[in-house]
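*Asks:* Mind folding the following:
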Amino acid sequence: MTKNRTFTCGLDAAIAVVGGKWKGLILFALQDGPLRFGELRRAVPGISERVLILQLREMETAGLLHREVYHQVPPKVEYSLTEFGDSLNTAMAALGEWGEEHLERIEAIPWSDVK
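*Replies:* Alright, predicted model coming up:
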């Protein structure tokens, strides 16, 4: 039996849902509509197949995306945002704008020195 988490605030809860490097990029890739696995992999450069599979499973379990399986040959699977995932994507847009606005400063941070 899995125990539900208790969060200290809304930000804590939101970060728990979108935590990690890849989920935000996957959400961003799906903002314009459904994508197949290969399309998602190309849309998120640097992600391995294994990590993408794991992230998609976690995001489906969290209710952020919908996995549609088309029973045909060859098999076809599409991923799309749910209303819940779309609302998170909307909320993250402001964070993305902040990142764009401060991109040069962020890129200049000596990340090896950041603990």
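*Asks:* Going by C-alpha atoms from here, please, whenever you check contacts or count neighbours.
*Replies:* Noted.
*Asks:* which element follows the helix or strand where residue 60 lies toward the C-terminus?
*Replies:* Residue 60 belongs to helix 49-61 when elements are defined using DSSP states H and E. As assigned by DSSP H and E, the chain's next helix or strand after helix 49-61 is strand 65-70.
*Asks:* Who are the packing partners of that next one?
*Replies:* Packing partners of strand 65-70 (3 or more Cα pairs under 8 Å, 6 or more residues apart in numbering; DSSP states H and E): helix 49-61, strand 76-81.
*Asks:* what residues does the helix holding residue 60 touch?
*Replies:* 22, 23, 41, 65, 66, 67 (Cα atoms under 8 Å, 6 or more residues apart in numbering).
*Asks:* run this one through as well so I can compare:
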Amino acid sequence: ILAIAALLLGAKHAYCVDIDPQALLATKDNAARNNVADKMTVCFPDAMPAITADVVVANILAGPLAELAPVLADLCRAEGDLALSGIIDSQVEDLIPVYGAWFKLDQLKTKDENWCRLSGKRLSS
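*Replies:* Predicted structure coming up:
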């Protein structure tokens, strides 16, 4: 859904990665329904091409976000944007030092009920 929204808002291409085959099938189906399938690469992590992106978004729980920090950092170009969601309010502070190694994180963590979004810019060096 995040990739489809990005494409509908003007992104040129989106890469969608998941470990769940059902999620990948649903992503392809939703992309076709929204006429953006030709602008989207949908794959398992091991098939992800070696690219850097202007924007990296992830909507998963804090544990996997912590584990994937170096991977997501490598995918984001210098000065690129990061947006992480799916974070339970009580766990957001644990992710700040993890991602702070690669990103200048925004001071404001957007909260909606018990969920948070953490965002920032990729450091140059």
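*Asks:* quick one: TM-score?
*Replies:* Remark: TM-score between the superposed chains equals 0.27 [TM-score structural alignment, normalised by the length of structure 1]; 62 aligned residues with a Cα RMSD of 5.0 Å.
*Asks:* circling back to that earlier point, now the helices and strands packed on strand 65-70 of structure 1 in JSON lines, please, with extra columns for mean neighbour count and distance to residue 95 of structure 1.
*Replies:* Shown next, in JSON lines, are these (neighbours: other Cα atoms under 10 Å; distance: least, Cα to Cα, whole Å):
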{"stretch": "helix 49-61", "mean neighbour count": "15", "distance to residue 95 of structure 1": "20"}
{"stretch": "strand 76-81", "mean neighbour count": "19", "distance to residue 95 of structure 1": "19"}
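*Asks:* For residue 104 of structure 1, which of these is the nearest?
*Replies:* helix 49-61 (28.4 Å; Cα to Cα).
*Asks:* relative orientation of that closest one and strand 76-81 in degrees?
*Replies:* Using axes from the mean of the first three to the mean of the last three Cα atoms, to 10 degrees, the direction of helix 49-61 of structure 1 lies 60 degrees away from that of strand 76-81.
*Asks:* hang on, the earlier thing: make a markdown table from the helices and strands packed on strand 65-70 of structure 1 and add distance to residue 103 of structure 1 to it.
*Replies:* Listed next are these as a markdown table, based on distance: least, Cα to Cα, whole Å:
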| stretch | distance to residue 103 of structure 1 |
| --- | --- |
| helix 49-61 | 26 |
| strand 76-81 | 27 |
